[in-house]
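> Build the 3D model from these lines:
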Amino acid sequence: MAGLSLVELMIALALGLVVSGAAIGVFLANQQTYRSTESIGRIQESARVAFELMAREVREAAGNACSRNLPVANVLENQGQWWNQWQNGLLGYDNGALPASVGGTDAIEVVSASSGGAPVAEMTANSAQFKVSHAHDFVPNDILVVCDYTQASVFQATNVNAANVTIVHNTGTGTVGNCTKALGLPMPASCPGGQPGNSAETYKIYGPGSQVVKLRASRWYVADNGRSGRSLYRVRMAQGADQPAEEITDGVEDLQLEYLVEGQSSYVAAAPGLDWSRVVAVRLRLTLAGAERVGTDGQPLVRELQHVVNLRNRTA
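Got it, this is the predicted structure:
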């Protein structure tokens, strides 16, 4: 029997190359699809983490352990700090106004009452102390909120006795200081935000079942992460020096924030004169980029996602 001719052999080799090329092309296409899908998956994961953690804190802005929209007696002496912004709950920074953030990105500070705490057991009339019903983690100089279903008060604990669970809120001591030991409304004129012409101290008795919790605050922004990219960061704010920034998730290229004010129909950017105490919702818009260059022209995949958060303390 005659063997293959040279022409037949060349045809067979050519067909083999075509089949091999097709197989390699399918493999490369599948690999590119896999890399693109993986990049999108990571973007979606970063978005879920960012939105969930940010929304959890923004949702609780200006919140307390008792009820919503309570009148507040803030007797803290040192004004102009985050602990005096609890009634507002939020403070936004637009277009890189926060020094730690990347230029062109927004940032936000959120203040609320923390979870946990302890219920009031007894409060002595016309005094600067009260007792709670069980052990707690309060320490001197903590900024605390005490509330019932009629009012809330913000003060600094000037002394804490863990043995008999007594909390003291006197004047004249503390890193921030209290302008009065009375926790009621109206506040005297000597207090920042006090009633003009009022020299009387109004004592508020918080009865058993009232709640005492710590005041907490955090700052969210986008910054360079030192790995040739950007990340979303959170800083837990404290008296004196803030805690070190926590990297929440990487790949966040931009954060844009808009706010809905009660009675309005359009969201607006942070601006001087915005009444933060009337903000009822925040629209978060994140621009995220994948880590690998699997997009068009070898660029990373980029997605813009948004999420709207209602403030529980201000909406029914």
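
> switch to C-alpha atoms for all contacts and neighbour counts from now on
OK.

> where exactly do the strands run in the stretch 151-300 of the chain?
Applying DSSP state E, counting those that start in this stretch to the stretch 151-300 of the chain gives strands spanning 152-156, 159-161, 166-168, 211-224, 230-236, 246-250, 252-261, 279-289.

> In a markdown table, list those strands along with mean neighbour count.
A markdown table is the format used below for these (neighbours: other Cα atoms under 10 Å):
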| stretch | mean neighbour count |
| --- | --- |
| strand 152-156 | 27 |
| strand 159-161 | 17 |
| strand 166-168 | 21 |
| strand 211-224 | 24 |
| strand 230-236 | 21 |
| strand 246-250 | 18 |
| strand 252-261 | 22 |
| strand 279-289 | 22 |
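
> out of the ones you listed, which comes closest to L90?
The closest of those to L90 is strand 279-289. By Cα to Cα, the value is 8.2 Å.

> one more to line up against the first:
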Amino acid sequence: MKCVSAQRGLSLVEVMVALALAMILTLGLTQIFVANSQSFRMAEASSRVQETGRLATGFLAREIRNADYWGCLRDLTNLNSTLNDDSAFNVDALMRGLDVEDGVGAGGSDRLALGGVNGNSDIEVTFQPSQQAANLRVNESESFNDGDIVIVTNCKNGDVFEITDVKDANEVVVHNAGSSTGGVGNSTQKLSTNYNDDPNGARVFRPRSQRFYLQDNGGRRELVTDGVNVFGNLSGTGTYSSAVALLEDVQDFQVQLGVDSNGDDRVDSWEDSDGTAAQADSAIAIRYSLLIRSPDDNVTDGGVSYCYPGWLDCESDLTLLTQVAATDTFFYRVYTTTTSLRNRIGGG
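Here you go, the predicted structure:
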């Protein structure tokens, strides 16, 4: 009969070797997981930043291209205002196609204002009793309200006034002189011309003045828009409406004007805004740079460097690199675009 040898367990050395191998394997798997997780966060941050940059530049480019459109009226020197100049609202601002204010937004960012009218109009003037009359008969008055600010033009002349009454039964809008409750009011009812004299007739448009700038909101910075209220059925006609957020995590917004100094439809110089109407009125293009930040922190290993605004030559002058604080581990990207004002090129 054979004797079965005694069973023996693992030695201490074998156990330690096995534990060491298991630990090495666990650390390797953990490192792979952390690396993949970091790569995923970076990819997601890059995607979110790219989407915000694409939407912001696309939206602003569309608005800039359409700015300074006043229907068929090409020369704004023939656009007259009957609105009260002593109102709380700056009437001249409503009649500007472009304005840039330097450093007035959050973090020293710029503010861009674009004006004009809201596209083509189907509202035609069918009869005007006289140049001094306070009535205009139109083909459709139901879309108007008391207190609306409108522009009437026959392509050669134009007038901005506030509607003081709407008579839908007769398809008539009234623009009497006097103050307006909650609005701007008219200083006179007399218009600059008789709109019956033009065989092509005249049309009524709604003006608009839209501003774009940055503001801080609960620790995040966002691109917002507001505009002049030209609707009488809303409160505060002639004042700026409350800001509406467009996109979050836009950290900076800088604007330069492409000035055409000799009228040849070419940009002669790129200039920061000096706040004058003369400079803004001679601009035919705008270039703007947006600094976009990732929504979440802990994306990068440390503070990153970026060249901002995008038109700086940071490769030649490294001192122009803007350094983000080392404690900031957000992901940043700069988007810079140039857009022409098509209504100012080639006569409009």
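
> that older thread, the strands of the stretch 151-300 of the first structure: which one's closest to L4 of the first structure?
Here strand 279-289 is closest among the strands of the stretch 151-300 of the first structure (Cα to Cα), at 56.1 Å.

> next SSE after the closest one?
Downstream of strand 279-289 of the first structure, the first helix or strand assigned by DSSP states H and E is strand 302-310.

> returning to what we had before: would you turn the strands of the stretch 151-300 of the first structure into a markdown table with distance to V75 of the first structure?
Supplementary listing: these in a markdown table, determined by distance: least, Cα to Cα, whole Å:
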| stretch | distance to V75 of the first structure |
| --- | --- |
| strand 152-156 | 6 |
| strand 159-161 | 16 |
| strand 166-168 | 14 |
| strand 211-224 | 14 |
| strand 230-236 | 23 |
| strand 246-250 | 31 |
| strand 252-261 | 27 |
| strand 279-289 | 24 |
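
> Nearest to N95 of the first structure, out of the ones you listed?
Closest approach to N95 of the first structure among the strands of the stretch 151-300 of the first structure (Cα to Cα): strand 252-261, 8.2 Å.

> if we look at that closest one, which residues are touching it?
For strand 252-261 of the first structure, the external contacting residues (Cα atoms under 8 Å, 6 or more residues apart in numbering) are 46, 92, 94, 105-107, 221-222, 229-232, 266-270, 275-276, 278-289.

> again, but for stretch 144-157 of the second structure
With Cα under 8 Å, 6+ apart, stretch 144-157 of the second structure has contacts from 71-75, 78-80, 158-166, 180, 183, 185, 192-193, 195, 198, 200-207, 230-233, 237-238.

> Which one of the strands of the stretch 151-300 of the first structure lies nearest to A2 of the first structure?
Using Cα to Cα, those put strand 279-289 closest to A2 of the first structure, at 62.7 Å.

> Quick check: the closest one compared with the second structure, mean distance?
Following the fit onto the second structure, the mean deviation recorded for strand 279-289 of the first structure is 1.3 Å by mean Cα distance after the TM-score superposition for the first structure.

> now that strand: which residue numbers in the second structure?
The alignment of strand 279-289 of the first structure onto the second structure (TM-score structural alignment) spans residues 283-293.

> Please pull up the equivalent of K190 of the second structure in the first structure.
So K190 of the second structure corresponds to K181, using TM-score structural alignment.

> and that match, how many neighbours?
The tally of other residues near K181 of the first structure (other Cα atoms under 10 Å) stands at 21.

> if we can go back for a sec, of all the strands of the stretch 151-300 of the first structure, which one comes closest to Y34 of the first structure?
Closest of those to Y34 of the first structure is strand 279-289, at 16.6 Å (criterion: Cα to Cα).

> How far does that closest one sit from its chain's centre?
12 Å (Cα atoms, centre = their mean, to the nearest Å).

> cool, stretch 148-166 of the second structure as well?
26 Å.

> cool, and stretch 293-305 of the first structure?
28 Å.

> List the buried residues of it.
V294, P300, L301, V302, R303 (16 or more other Cα atoms under 10 Å).

> distance between the ends of that stretch?
20 Å (Cα to Cα, to the nearest Å).

> In CSV: the buried residues of stretch 293-305 of the first structure, plus distance to V145 of the first structure.
Listed next are those as CSV, based on distance: Cα to Cα, whole Å:
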residue, distance to V145 of the first structure
V294, 51
P300, 47
L301, 45
V302, 43
R303, 41
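
> Tell me the one among these nearest to A55 of the first structure.
Among these, R303 lies closest to A55 of the first structure (Cα to Cα), at 19.2 Å.
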